[in-house]
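A.B. asks: predicted model follows, preceded by the sequence.
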Amino acid sequence: MSPAKPELPKQIVPYPGCPPIRVATPLSVANRFSSLGSTVGQIRPSYQSTLVASYDPFAVDIPTGSSAPTVVHKKSSPYLPKSNSHLFVIEPIYDINTNPVEIARHYFPPGFHYMPSNPYKSLKYYRDILLETKSVEIKPIKDRDNPSTILYHSLYIHQIVSQEAFSSRPYELKLLQSQLQYNYADYIDAWYTIFLHQSEDFSHSWFINFDNKFKSPFPYWFLHWWEKHGPVEEILPASVLQLIHHYTQKAKFSAVDLFFPKQLLFIARYKVPWILKWSYRVTKDARIFARQFSVKWWDKFEVDRIAKYVYNDLPVAQVPLPVSPSASVRSSLSVEGKSKAELREIATQLLRQASQMDDDEDNGSPSSSSCQPISVKPKTWFEDSQDPYDAYDIYIYIYIYIRREDVGPIYLNLIGTRPK
């Protein structure tokens, strides 16, 4: 005896289809699906009222006192277009100048902003897939003054299940608590469909971030998801771009990591959030009905909070500073109170050290330094004198030029001579 087929969700009943509408007339269609949730007041259930303000397909049972905090977005940073999804070609039955929402209301089943492959594959179905696989955490953020109104949802990514972790065969079925089945293709679809919830005025948005414990490797298909839903570089502040550049230069990447943008790897590692929303768009010339995704920066994010982690993980290389002579060295090189013999000995030692440094460079010394002693001669030398310095007050000037690649040229005025 074959197993009984799972029952369809109670909020969905067979959909008999919509009658054709006249061109250039208001689009109207009866709601032939039962309501997905209670409506506010006495509003008659419709496509919009069923989908939005009164119904949250992502709602889960949250204990009293642990609900998500009420937050109101301050729209200071602008939304920038991200990607387009072509949904269908607008047939002549529709007036091209009709409001896109009206076209969608007639084209898609009530309660949907997409064409489900099966009537039971609702937003709740895809939500359950992601929640039961512990892939995401979704919370509604409600209006402080009107708790029945959902301003946006937050979505935190906990893990992304790979095909290997799911099953060796992507077509193999798993069972949800609702007794509905899904395979790995449904799991991937859930990552796209989950964002198709919308409010009546199309103001709904998603606050997206990676969970603090996220360490899951990315399957290759996630790159397409990122290109469709991830942030664009133009919304990121200069300080974040600077951190991404530092991360790109200093971090070590595996062969798998190199398949993905460094921006994705950075945002996942350091938990940088962004905001996503979408709306309908009509290309009149080509009669294309599309979904336009847009992204923006979250202005309350504290960049300094992650900067310290970035530089702790990937410290900046310290450039050694030139070493200045210590007090004892400066004292030993002082000519005050020294005899002629002592000064000559100092000069001899300095010349010997300079010659040794020159030899080190010839031998490939890692310091890459060279020394060239330069003595300043008087105009006339007394070569017949027993002591060539007899005619001079011993005040020797020896200039040693040191070239170091890390600090540049250094000139040391150590000791010299001058005529009496």
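C.D. replies: Perfect, thanks for sending it. Numbers count the residues shown, from 1 in each chain.

A.B. asks: C-alpha only now, for contacts and for neighbours.
C.D. replies: OK.

A.B. asks: count of residues packed around residue 357?
C.D. replies: Using other CA atoms under 10 Å as the criterion, residue 357 is surrounded by 20 other residues.

A.B. asks: relative to residue 400, how far out is it?
C.D. replies: 11 Å (CA to CA, to the nearest Å).

A.B. asks: before we move on, what about residue 97?
C.D. replies: For residue 97, the distance to residue 400 - CA to CA - is 84 Å.

A.B. asks: also residue 109?
C.D. replies: Taking CA to CA, one finds residue 109 at 87 Å from residue 400.

A.B. asks: out of residue 97 and residue 400, which sits in the busier spot?
C.D. replies: In this view residue 97 and residue 400 are compared by other CA under 10 Å, and residue 400 has more residues nearby, 21 against 10.

A.B. asks: which SS class is the more buried one?
C.D. replies: Assigned by DSSP: H, G, I helix; E, B strand; the rest coil, the conformation of residue 400 is strand.

A.B. asks: so it makes contact with residue 358?
C.D. replies: No. Under the criterion of CA atoms under 8 Å, residue 400 makes no contact with residue 358, lying 11.1 Å away.

A.B. asks: second structure follows, compare the two:
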Amino acid sequence: MNKDKGKAKATGEPYKVPSYKNVVGKTPEQLRKEALKATPKENKLRDDAYAIAVSSNMTNEFVYPYLPISTIWIAPIELKYAHLAANEAAKFYLQEFADPFLYPKDYNFYYAILDSTGSVEFDYVNRTGGEWAYSKAFFKKVITPQQWNGDLYRFRELPKYRKEQNKFWFNYFDYIKAWDGAFCYENRQRKHSWFFQFRDFDQSSPLPQWFLMWFNNWGFHPITLPDKIRTIYDDFIKTNASLKTPGLMFAILYQVPWIMKWDVIISKMPLRKFGEIVHNIPYLGRRILIKWWDKFDFFAENSVFSQKGLINLEPLPPPPSPKKDITEILRELLASSSKSDLKAQLKEILQESDSDTEDTDMASLKSDLMQDSQDSYDV
């Protein structure tokens, strides 16, 4: 293990990412030999952790497993690497476990964006050797395109996040990428996990569409809820029938945490042309897995649910206007008008009434004359 790398992690300073040119300059055969040097412990796949079942231990407490909810497809891989285990093949395409489309920036860059904008509050727990065992991310706000104030390509200066850095800049599209790139960290044992939670989240502006896509990939899903809380969730949906993203709003309003981890998989992606499959390409993907945090007491005395109960976001119907009788209307009219004004108003009303009566009588007379003229031609 690189001692300098471990030292930098232990002191809380991000280490320098190896040069991209050094990686690209190596031949595929050299990269493959380096990948095969990995220890059996590093290469072991923990499939038992991904079982889709809930088992019970000796204390009759539920053990909540990681459930795969989505896959983020990264890049197609060459056939000569397709026979390797996914974590071995990933070494040829991922540097520091980040996506190739994020280069030459690393997850420290994207972490700094979310941290400096006040969007996410981070906390890390170190393991022996300086690597992160697990991390915490508390979501505070999401900057919308309207809040960026102007051109989305307009750059802002990023506060110093590396020792050797002088100045760095980011625009709104870097900010969007940060919500993926900041969570690409993985330790060498491939056991790193994230604690996610919306805490004091700013809901003053509607969430942008790209964030809804992000939550669909990385976010909480009701499939992980215990039975008692799932009942509350179902009631929440019924009460707020117009919500298009009930899972997201449930997580925000009740500050529901979830545990997330990811691994890499290889799957064949069918290429279709005119509805027919013309080829199957092996594709490298990042599989997102989440689980319920069993230490979270949804019904605790200080919990949101205990304080607010079932939250109703539906707009309340307008209250019916009280009906007034003629006596009350006349009293209000007398109280708000002088005698002279009241006489003038009554005179005007009576004149309109007489005019309406005359018009009605005239219309009735014309109708009778017309009827008589028609009767005279009847045989």
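C.D. replies: It's in. If you're wondering where the values come from, they're calculated on a predicted model, not measured in any experiment.

A.B. asks: any shared contact partners between residue 400 and residue 358 of structure 1?
C.D. replies: Applying CA atoms under 8 Å, 6 or more residues apart in numbering, one finds that residue 400 of structure 1 and residue 358 are jointly contacted by 371-372.

A.B. asks: find the residues that touch each one of residue 357 and residue 400 of structure 1.
C.D. replies: Overlap of the contact sets of residue 357 of structure 1 and residue 400 (by CA under 8 Å, 6+ apart) consists of residue 371.

A.B. asks: burial measure for residue 328 of structure 1, as a count.
C.D. replies: 8.

A.B. asks: centroid residue for structure 2?
C.D. replies: Nearest to the mean C-alpha position of structure 2, by CA atoms, centre = their mean, lies residue 215 at 3.3 Å.

A.B. asks: for the aligned partner of that one in structure 1, which three-state class applies?
C.D. replies: Correspondence of residue 215 of structure 2 to structure 1, assessed by TM-score structural alignment: residue 226. Classification of residue 226 of structure 1 using three-state DSSP returns helix.

A.B. asks: distance of residue 226 of structure 1 from residue 218 of structure 1?
C.D. replies: 11 Å.

A.B. asks: ok, residue 206 of structure 1 - contacts?
C.D. replies: 152-155, 195, 275-277.

A.B. asks: how about the strands in the stretch 201-350 of structure 2?
C.D. replies: Counting by DSSP state E, counting those that start in this stretch, one finds strands in the stretch 201-350 of structure 2 at the ranges 258-273, 276-292.

A.B. asks: format these as a markdown table; extra columns: distance to residue 362 of structure 2 and mean neighbour count.
C.D. replies: Converted to a markdown table, the strands of the stretch 201-350 of structure 2 look like this (distance: least, CA to CA, whole Å; neighbours: other CA atoms under 10 Å):
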| stretch | distance to residue 362 of structure 2 | mean neighbour count |
| --- | --- | --- |
| strand 258-273 | 79 | 18 |
| strand 276-292 | 80 | 18 |
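
A.B. asks: TSV for those, including distance to residue 359 of structure 2?
C.D. replies: Putting the strands of the stretch 201-350 of structure 2 into TSV (distance: least, CA to CA, whole Å) gives the following:
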stretch	distance to residue 359 of structure 2
strand 258-273	76
strand 276-292	78
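
A.B. asks: among those strands, which is nearest residue 26 of structure 2?
C.D. replies: Minimum separation from residue 26 of structure 2 across the strands of the stretch 201-350 of structure 2 (CA to CA) falls at strand 276-292, 20.6 Å.

A.B. asks: for that closest one, packing partners?
C.D. replies: When contacts are defined as 3 or more CA pairs under 8 Å, 6 or more residues apart in numbering; DSSP states H and E, strand 276-292 of structure 2 sits against strand 67-76, strand 258-273.

A.B. asks: so what touches the following helix or strand past the first one?
C.D. replies: In the C-terminal direction, the helix or strand that comes right after strand 67-76 of structure 2 (DSSP states H and E) is helix 79-82. The set of residues external to helix 79-82 of structure 2 that reach it, using CA under 8 Å, 6+ apart, is 89, 266, 282.

A.B. asks: do you know how far the counterpart of the second one in structure 1 is from residue 48 of structure 1?
C.D. replies: By that I understand residue 266 of structure 2. With TM-score structural alignment as the matching criterion, the partner of residue 266 of structure 2 in structure 1 is residue 282. Relative to residue 48 of structure 1, residue 282 of structure 1 is positioned 19 Å away (criterion: CA to CA).
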